[in-house]
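Chemist: quick one: sequence plus predicted model below, questions after.
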Amino acid sequence: MIEICKKYDCVGCGACISACNKRAIFMHPDSLGFLYPVIDQKRCVDCGLCVKSCFNNHKPTFIEPLKTCVGHVLKVEEQVTSTSGGLASVFMREIINNEGVVYGCSGENAHEVKHIRIENIDDVNKLKGSKYVQSFMGLTCNSVVQDLKANRTVLFIGTPCQVAGLKAYLKGKEYDNLFMVDFVCHGVPSQQILNDAIDAKVADNGNLRLVNRVKEGGKESKYTLRLLKEGKIAYDQAYPSMGYITGFLSGLYYRENCYQCQFARRERVSDITLGDFWDRHDDVKGLNNKKDGLSMIMVNTENGKKLMSMCKDSCELVEWDYEDFIKRNGQLKQPIRRHPKRDQFEELYCSKGFQSAIKESLRGDLNRIRKIILFNLIDSTLSTIPIIKIIYKQLKLIK
C-alpha cells in the first residue's frame, strides 16, 4: 500500500491528486476538517506518481531574495481595495492584459474557498484580498500544466507550500512563461471550521463573500470576519473578539503541519514573495501614498525580476533592507507557535462544537491581546510627536 507522505507532513496542496492518472486519490477530512489524501486501492496501479509529486519526498529549493523593497500600486483605487499595497493586483492585470491566465484563491463563496483560474480583467476582483482559510486546490496543478503546454503565460499565487506543491508536480522543469508568487503565511484553518463559525452567526448564509481584511477611512487595515451578501454586509466581527478571526491570529486551529512549517524562513521558494509592511513609525520616505497601504516585496529569482520589470510603470517602490523585514515579521524566521490550548480546542470542537470550543480556549487570550493593541496604539501616537521621533531614531542607531 502506497504512503504518499507522513500525515503530519502533508500540507494539502493537491499535487498528488493532479499527478494521479487513474483518479485514485481523493481528499478526506479529519476531525477538524483538514483534508488529507486517501488512495482508492481498487483504482491504484502502484505507479508511484503521487509519491514523486510530493515535495516532502524531494527537498524544496530555497532561495535568498535577490532584491527587497517596499511599495504600492500607483492607482489609488487599486490600492485601497487591496489588502496591503496592491502588488498582487498589478501582477494579475499585467498577465491578463498580455493574454495570460491567473490562478489564485477566491473567496466569492465563503463556504467553498478555492483556487480558480481567470483570464478576464473583470474577474481580478474575485482573487483580491486575504482569505484566512486553506483554499482547495483540486486539479489546479494539472490545469496549470495544460496552460503552459499551450504556451499561455501563467501567474500562480498561493501559500508557500502551494507553490512548492506546484513546483514538485512540475518535477523541476523550468518554464519561462510561469510566474509564481507566494506571501508570508501565518498558517491556515480548515474550511470546515470557517463554515461552522459562519453558520453559528448567519442564519441565511447562501452566496456569502468572504473578506478578512478591511481598509476604511484611510486607516490601517483591520482584521475581521466580514461576510458580504449581494454587496452588503451580512456579518462583521472585528479583531479582537471571541470569534473566528481572533482564533486565527492566535494560531489556535491551524493545520498541524503549520506549527512546524519549513517555509517559515528567510529563504523563499517562489519568484516573488509579498507581505504586509506596517509603517507605524513613519520610516518609509519617497512614496506618495503610503497611507493607503504598503507591501513588502521580496524578488527571489530572475523570473521574479522579469515580472517586476513588466509592472514597473504601475507601482512605486523604494529599496529596503531584508533584515528589517525579518525583524518585523516572525514568519520570516520561524513558524507560529502551537497554541497551548490547541488540543483542548480540538477536544471541545469534536464534542461541543465551534462556539463552545473557541469560548473556552480563547478565554485567557483576549485581555493579553487588548493590552498589546493598546500598547501599539500608544506607540504609534507617540511616534508622531517630533521629539519622540528623534528619540526613536537614536534608539535604532544604538541597535
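Modeler: Arrived safely.

Chemist: going forward, measure contacts and count neighbours with C-alpha atoms only.
Modeler: Fine.

Chemist: show me which positions of stretch 353-361 end up buried.
Modeler: Neighbour-count burial for stretch 353-361 flags 353-355, 357-358, 361 (criterion: 16 or more other Cα atoms under 10 Å).

Chemist: redo these as JSON lines? Include secondary structure and distance to residue 137.
Modeler: Shown next, in JSON lines, are these (DSSP: H, G, I helix; E, B strand; the rest coil; distance: Cα to Cα, whole Å):
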{"residue": "353", "secondary structure": "coil", "distance to residue 137": "26"}
{"residue": "354", "secondary structure": "helix", "distance to residue 137": "25"}
{"residue": "355", "secondary structure": "helix", "distance to residue 137": "28"}
{"residue": "357", "secondary structure": "helix", "distance to residue 137": "28"}
{"residue": "358", "secondary structure": "helix", "distance to residue 137": "27"}
{"residue": "361", "secondary structure": "helix", "distance to residue 137": "30"}
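
Chemist: check which element follows the helix or strand where residue 146 lies along the chain.
Modeler: For residue 146, the host element (DSSP states H and E) is helix 140-149. Downstream of helix 140-149, the first helix or strand assigned by DSSP H and E is strand 154-157.

Chemist: for the protein, longest helix please?
Modeler: Longest among the helix segments of the chain by residue count, using DSSP state H, is helix 365-382.

Chemist: for the stretch 51-200 of the chain, what spans make up the strands?
Modeler: 67-73, 101-106, 114-118, 154-157, 178-183 (DSSP state E, counting those that start in this stretch).

Chemist: could those go into a markdown table alongside mean neighbour count?
Modeler: A markdown table is the format used below for the strands of the stretch 51-200 of the chain (neighbours: other Cα atoms under 10 Å):
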| stretch | mean neighbour count |
| --- | --- |
| strand 67-73 | 23 |
| strand 101-106 | 24 |
| strand 114-118 | 20 |
| strand 154-157 | 24 |
| strand 178-183 | 22 |
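
Chemist: need those strands in CSV with distance to residue 300, can you?
Modeler: Shown next, in CSV, are the strands of the stretch 51-200 of the chain (distance: least, Cα to Cα, whole Å):
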stretch, distance to residue 300
strand 67-73, 7
strand 101-106, 20
strand 114-118, 23
strand 154-157, 15
strand 178-183, 10
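
Chemist: compare those strands and give me the one nearest residue 31.
Modeler: If you check each of the strands of the stretch 51-200 of the chain against residue 31 by Cα to Cα, strand 114-118 wins as the nearest, at 20.2 Å.

Chemist: what angle do the closest one and helix 140-149 make?
Modeler: Here the directions of strand 114-118 and helix 140-149 differ by 20 degrees (axes from the mean of the first three to the mean of the last three Cα atoms, to 10 degrees).

Chemist: follow-up on the earlier one: list the contacts of the helix or strand just after the longest helix of the chain.
Modeler: Downstream of helix 365-382, the first helix or strand assigned by DSSP H and E is helix 386-398. Contact partners of helix 386-398, identified using Cα atoms under 8 Å, 6 or more residues apart in numbering, comprise 281, 382-383.

Chemist: one more structure, for comparison:
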Amino acid sequence: MIEICKKQDCVGCGACLSACNKDAITMQPDALGFLYPKIDQGKCINCGLCAKSCFNNNKPAYNEPIDTCVGYAVNIGEQVSSTSGGLASVFMGTILKNGGLVYGCSGENARKIKHIRIENPEDIDKLRGSKYVQSYMGQIYKNVVADLCADRTVLFIGTPCQVAGLKAYLRGKTYENLYTVDFVCHGVPSQQILNNAIDAKVNEREGLRLVNRVKEGSKESKYTLRLIKNGQVVYDDTYPSKGYITGFLCGLYYRENCYQCQFARRERVSDVTLGDFWDRFDNVKGLANKKDGLSMIMANTEVGKKLLSMCEDSYAHAEWDYEDFIRRNGQLKQPIRRHPKRDQFEKIYATAGYDTALSETLHQDLKNIRKNILLNAISSIINRTPVVRTIYKKLRNR
C-alpha cells in the first residue's frame, strides 16, 4: 500500500489528488476538519504518481529574495480596498488585462473558502483580501497545467505550501507562462472550525461573504471576522475579542503541520512574496500615499522580477532591507509556536464543541493582548512626540 507522506507532514495541498488518474484519492477530514488524502485501494493501481507529486518526497527549491521593497498600488481604489498595499490586485490586473488567467482564494462563500479561476478584471474583487482559513484546492493544479499547456499565461496566488504543492505537481517541469505569488503565512484553521464560528453567531446558511481585514477610519487595516450578505454586514467580530479572529492570531487551532512549517523561513518557494508592512513610526520616505497601506514585496526569482517589471507603472515603491522585513515578521524566521492549550482546545472541542473550547482556552491570551495594546499605545506616543521621546531616552539612560 502506498504511503503518500507521513500524516504529520501533510499540508492538505491536494497535489496528490490532482495527480491521481484513477480518482482513487479523496480528501477526508480529521476531528478538527483538516483534510488529509485517503486512498481507495480498490481503485489504486500503485502507479506512485501521488507520492511523486508530494513535495515532502521531493523537496522544493528555495530562493533568497533578489530584490526587496515596500510599495502600494498607484490606483487608490485598489490600495484602499486591499489588505495592505494592494500589490496582489496589481498583479492580477496586469495578468488579466494581457489575456492571462488568475488562480487564487475566494471568500465569496464563507462556508466554503476555495481556490477559483478568473479571467475577467471585473472578477478581481472575488479574490481580494485576506481569508484566514485553509482554502480548498480540489483539482486546481490539474486545471492550472491544462491552461499552461494551452499557452495561457497563469498567475497562481496562494500560501507557500500551496505554491510548493503546485511546483511538486509539475514534477520539475517549468513553464515560462507561469507566475507564482505567495504571502507570509501565520498558519491556517480548517473550514470546519470557521463554520463552527459562523454557526455560533449567525443563522444565515447561504450568501455569506468572508472578510478578515478591513480599512475603516484610520487606513491601517484591522483584523476581524466580518460576514457580509447582499452588501450588508450581518456579523462583525473585531480583534481583540473572545471570538474566532483572536483564536486565529494566537495560533490556537492551526493545522498541526503549521507549527513545524518548512516554509516559515527567509528563503522562499514562489517568484514573489507579499506581506504586510506597518510603518507606525514614519520610517518610509518618498511614498506619498503610504498612509493608505503598504506591502512588503520580495522578488525571489528572475521570473518574479519580470512580473514586477510588467507592473512597474501600476505601483509605487521604495527599496527596503530584507533583514528589516525579517526582524519585523517572525514567519520569515520560524513557524509560530504551538499554542500551549492546543491539546486542551482539541479535547474540549471533541466533547463540548467550538464555543466552549474557545472560551475555556483564551483567557490568558486576552489578558496578554490587552496589556500589549496598552504598551504599544504608550510606545507610539513616545516615538511620535519629539519632546517626550527625548525625555524618555534620558530617563532610560540614567
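Modeler: Sure, I can see it. The structure displayed is predicted, hence computed values, not measured ones.

Chemist: TM value for the aligned chains?
Modeler: Comparison of the two superposed chains (TM-score structural alignment, normalised by the length of the second structure) gives a TM-score of 0.97, and 395 aligned residues with a Cα RMSD of 1.5 Å.

Chemist: buried residues in the longest helix of the first structure?
Modeler: 366, 369.

Chemist: minimum distance to residue 50 of the first structure: which of the strands of the stretch 51-200 of the first structure has it?
Modeler: Between the strands of the stretch 51-200 of the first structure, strand 114-118 lies closest to residue 50 of the first structure; by Cα to Cα that is 20.2 Å.

Chemist: now the closest one on the second structure. Mean distance?
Modeler: Strand 114-118 of the first structure, aligned to the second structure and superposed, deviates on average by 0.2 Å (mean Cα distance after the TM-score superposition for the first structure).

Chemist: picking up where we left off before, which residues are in contact with the helix holding residue 146 of the first structure?
Modeler: With Cα under 8 Å, 6+ apart as the criterion, helix 140-149 of the first structure contacts 14-15, 18-19, 101, 103, 115-116, 153-154, 166, 169-170, 175, 177-178.

Chemist: one more time with 6 Å, if that's ok
Modeler: 18, 166 (Cα atoms under 6 Å, 6 or more residues apart in numbering).

Chemist: do the same with stretch 164-173 of the second structure
Modeler: Contacts for stretch 164-173 of the second structure (Cα under 6 Å, 6+ apart): 13, 15, 53-55, 141.

Chemist: hang on, the earlier thing: give me the angle between the longest helix of the first structure and helix 386-398.
Modeler: 110 degrees.

Chemist: minimum distance to residue 221 of the first structure: which of the strands of the stretch 51-200 of the first structure has it?
Modeler: Nearest of the strands of the stretch 51-200 of the first structure (Cα to Cα): strand 67-73, 14.3 Å.

Chemist: by contact count, what packs against that closest one?
Modeler: Counting contacts by 3 or more Cα pairs under 6 Å, 6 or more residues apart in numbering; DSSP states H and E, strand 67-73 of the first structure is packed against strand 295-299, strand 315-319.

Chemist: distance from that strand to the second structure after superposition?
Modeler: Mean for strand 67-73 of the first structure is 0.4 Å (mean Cα distance after the TM-score superposition for the first structure).

Chemist: against the second structure, where does that strand fall?
Modeler: On the second structure, the counterpart of strand 67-73 of the first structure by TM-score structural alignment is residues 67-73.

Chemist: again, but for stretch 4-17 of the first structure
Modeler: Using TM-score structural alignment, stretch 4-17 of the first structure lines up with residues 4-17 of the second structure.

Chemist: how many neighbours does residue 218 of the first structure have?
Modeler: When counting by other Cα atoms under 10 Å, one arrives at 10 neighbours for residue 218 of the first structure.

Chemist: apart from its neighbours in sequence, what residue is nearest it?
Modeler: Leaving out its chain neighbours, the residue that sits closest to residue 218 of the first structure by Cα to Cα, 6 or more residues apart in numbering is residue 292, at 5.8 Å.

Chemist: still on that earlier bit, the longest helix of the first structure vs the second structure, average offset?
Modeler: Looks like 1.4 Å for helix 365-382 of the first structure (mean Cα distance after the TM-score superposition for the first structure).

Chemist: returning to that earlier point: wait, which of the helices and strands packed on strand 67-73 of the first structure is closest to residue 365 of the first structure?
Modeler: Distance to residue 365 of the first structure, taken as Cα to Cα, is lowest for strand 295-299 among those, at 28.5 Å.

Chemist: next structured bit after that closest one?
Modeler: helix 302-310.

Chemist: just name the most buried of the helices and strands packed on strand 67-73 of the first structure.
Modeler: Among those, the stretch with the highest mean neighbour count (mean count of other Cα atoms under 10 Å) is strand 295-299, at a mean of 26.

Chemist: so which residues make contact with it?
Modeler: 65-71, 84-85, 272-277.

Chemist: what span of the second structure is that strand aligned with?
Modeler: Going by TM-score structural alignment, strand 295-299 of the first structure sits over residues 295-299 in the second structure.

Chemist: mean deviation of the matching stretch from the first structure?
Modeler: After superposition onto the first structure, stretch 295-299 of the second structure sits on average 0.4 Å from its aligned residues (mean Cα distance after the TM-score superposition for the first structure).

Chemist: from the contacts of stretch 164-173 of the second structure, which two are the most distant?
Modeler: 55 and 141 (13.6 Å).

Chemist: now the match of strand 295-299 of the first structure, how far from the centre of its chain.
Modeler: 14 Å (Cα atoms, centre = their mean, to the nearest Å).

Chemist: mind jotting down where the helices sit in the first structure?
Modeler: Under DSSP H, the first structure gives helices at 15-19, 49-52, 76-80, 87-97, 140-149, 160-169, 191-199, 244-249, 302-310, 322-328, 342-352, 354-361, 365-382, 386-398.

Chemist: from the chain's centre, how far out does the fifth one sit?
Modeler: Here the centre of helix 140-149 of the first structure is set off from its chain's centre by 21 Å, with Cα atoms, centre = their mean.

Chemist: report the angle between that helix and strand 178-183.
Modeler: Put simply, helix 140-149 of the first structure runs at 140 degrees to strand 178-183, going by the same axes, to 10 degrees.

Chemist: quote the end-to-end distance of stretch 297-306 of the first structure.
Modeler: 14 Å (Cα to Cα, to the nearest Å).

Chemist: just the buried residues of it, please?
Modeler: 297-301, 303-305.

Chemist: let me have these in CSV, extended by distance to residue 345 of the first structure.
Modeler: Shown next, in CSV, are those (distance: Cα to Cα, whole Å):
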residue, distance to residue 345 of the first structure
297, 35
298, 35
299, 38
300, 38
301, 41
303, 43
304, 40
305, 44
